[in-house]
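Trainee: Let me see the structure of the following:
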Amino acid sequence: MSRVALVTGGNRGIGLATARELADRGFTVVVTHRSGEPPEGLHGVQADVTDSAAVDAAFSQVESEHGPVEVVVANAGITRDGLLMRMPEDAFTEVLDANLTGAWRVTQRAIRGMVKARFGRLIYISSVVGLTGAPGQANYAASKAGLVGLARSTARELGGRGITANVVAPGYVDTDMTAELTDKRREEILNSIPLGRTAAPEDIAKAVAWLASDDAGYVTGAVLPVDGGIGMGH
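Mentor: Here you go, the predicted structure:
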């Protein structure tokens, strides 16, 4: 029987690539999406990670239709970039609520079944920006750095129950989010990446899939950079 994996924000970008990679490896994959239909060939459940009741309902639906959730990929996130001096407070709190508190809500609900089963894989999609910082992204960087503390605390609390908690820190990935960069900024970024290219979402997905696998059973509390070398040393 295949393991059940839930990928939040799995309808595009890194989340979608991860969902497809896990499905290709035999997992039963369910993606959360806020509106519309799930991506073709994948199971979907509507959920907004900023709403605890919606998260609870989504897990209950997945458990009833597919069985206990054994792997969670906390990927859902938003950006509201702006310089610190002019950033409105809601731009900070909304990004923290979606990216960090959202991951906490999902974790708290997921571990109920994981503790009972004495098995679980919690994988948090952070960012190189959470480790290095970036101008205009104090809110986003803070939320992504917070995932490291969340994962490591969870790893310490629940390691004895067979649950691992790890972080993947992507660099610059070809997604809708990075498509908004100017050509000049894109060139600057490429020049700073030792491998000389941005990542495809599939590059991140393969690292996540490894952490979800039995091969990574002794890895917990780790931050795995998948960034072409841009963040090394951080």
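
Trainee: From here on, just use CA atoms for contacts and neighbour counts.
Mentor: OK.

Trainee: show me where this protein has helices.
Mentor: With helices called from DSSP state H, the chain shows them at 13-24, 52-66, 89-96, 102-117, 128-132, 138-158, 183-192, 201-212.

Trainee: want to throw the ones you listed into a markdown table with distance to residue 72?
Mentor: Shown next, in a markdown table, are the helices of the chain (distance: least, C-alpha to C-alpha, whole Å):
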| stretch | distance to residue 72 |
| --- | --- |
| helix 13-24 | 11 |
| helix 52-66 | 11 |
| helix 89-96 | 19 |
| helix 102-117 | 7 |
| helix 128-132 | 20 |
| helix 138-158 | 12 |
| helix 183-192 | 31 |
| helix 201-212 | 9 |
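
Trainee: Sequence B follows; please return its structure for comparison with A:
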Amino acid sequence: MSQGPVEKGGKAQLYRMVMDEHLCPFGLKSKDLLQRKRLDVEDHHLTTREETEAFMRKHGVDTTPQAFIDGQRIGGYEALREYFGLDSPEEDETTYQPVIALFATAFLVALAVSWTATGTLLSARMPEYFVAIAMTLLGLQKLKDVESFSTMFLNYDLLAQRQVRYGYVYPYAETLAGILMLGGALVWLAAPMALFIGTVGAVSVFKAVYIDKRELKCACVGGDSNVPLGFVSLTENLIMVGMGIWMPLRMYVL
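Mentor: Alright, predicted model coming up:
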């Protein structure tokens, strides 16, 4: 390994698989990274399996691509990122990024729906649109793999721990409630549904995090989530509770 990353200039050699049946994505990423660091890249294509295996035997490596900078082998794409001082998060590292991306998308879609429905971005119903869209997107994330979601959900949800099938029903209920609330349809069904799952969820998260002091991952964005269970998860459930109370009040009382 080189003593330190170059800031600009220099020469690099990149060996990557470029075949009719396979174009290595990490090879393309490595080439892009080297070029963005303003290195002069010699791009060597490994066009057959035999050529690739011969290259790996020659250099004593198990994978391609392989990058060399000024004659020094650096390695594959992750090694290049490390060489240039870029973050390479671990697969099991906790992060709020999926939740931030989902809620930001829900907010922008809510603005678009508000503009289409009322002719103004910040209409009175825009917050309702936002919550309903967020619920729908969260439900969709869980529906990608209901089995994995239900397994993670069982770590903390009090009702699912007593009735395992609830973990399988929850994603459908959340998605349906979100869609109905977005359309303002069947509120008599959607509101109690949101109120119920939100209340159970809030109590479960509060107990797991603030009473039992457990460090868990939240299943809110699916069973492969690295989002930590905590304030964000509690807030999500409390918003559903609020929506479950507000919608029937607005439609049938106010």
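
Trainee: Got a TM-score for the two of them?
Mentor: Scored against TM-score structural alignment, normalised by the length of structure 1, the superposed chains reach a TM-score of 0.29; 106 aligned residues with a C-alpha RMSD of 5.2 Å.

Trainee: thinking again about what came up before, in JSON lines, list the helices of structure 1 along with distance to residue 7 of structure 1 and mean neighbour count.
Mentor: What follows is the helices of structure 1, written out as JSON lines (distance: least, C-alpha to C-alpha, whole Å; neighbours: other C-alpha atoms under 10 Å):
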{"stretch": "helix 13-24", "distance to residue 7 of structure 1": "6", "mean neighbour count": "22"}
{"stretch": "helix 52-66", "distance to residue 7 of structure 1": "11", "mean neighbour count": "17"}
{"stretch": "helix 89-96", "distance to residue 7 of structure 1": "19", "mean neighbour count": "17"}
{"stretch": "helix 102-117", "distance to residue 7 of structure 1": "10", "mean neighbour count": "19"}
{"stretch": "helix 128-132", "distance to residue 7 of structure 1": "20", "mean neighbour count": "21"}
{"stretch": "helix 138-158", "distance to residue 7 of structure 1": "16", "mean neighbour count": "21"}
{"stretch": "helix 183-192", "distance to residue 7 of structure 1": "28", "mean neighbour count": "12"}
{"stretch": "helix 201-212", "distance to residue 7 of structure 1": "11", "mean neighbour count": "20"}
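
Trainee: Of all the ones you listed, which one comes closest to residue 44 of structure 1?
Mentor: Proximity to residue 44 of structure 1 (C-alpha to C-alpha) singles out helix 52-66 among the helices of structure 1, at 8.9 Å.

Trainee: Report the angle between the closest one and helix 102-117.
Mentor: 40 degrees (axes from the mean of the first three to the mean of the last three C-alpha atoms, to 10 degrees).

Trainee: Would you mind telling me which of the helices of structure 1 is nearest residue 168 of structure 1?
Mentor: helix 201-212 (7.0 Å).

Trainee: Go through structure 1 and flag its longest strand.
Mentor: In structure 1, assigned by DSSP state E, the strand with the most residues is strand 163-170.

Trainee: Okay, angle between that strand and helix 201-212 too, please.
Mentor: Strand 163-170 of structure 1 and helix 201-212 are oriented at 160 degrees to each other (the same axes, to 10 degrees).

Trainee: Next, the buried residues of strand 163-170 of structure 1.
Mentor: Buried residues in strand 163-170 of structure 1, counting neighbours by 16 or more other C-alpha atoms under 10 Å, are found at 163-170.

Trainee: you'd agree residue 13 of structure 2 is in a strand?
Mentor: Yes - secondary structure of residue 13 of structure 2 (DSSP: H, G, I helix; E, B strand; the rest coil): part of a strand.

Trainee: close enough to count as contact, it and residue 72?
Mentor: No - using C-alpha atoms under 8 Å as the test, residue 13 of structure 2 is too far from residue 72 to be in contact (9.5 Å).
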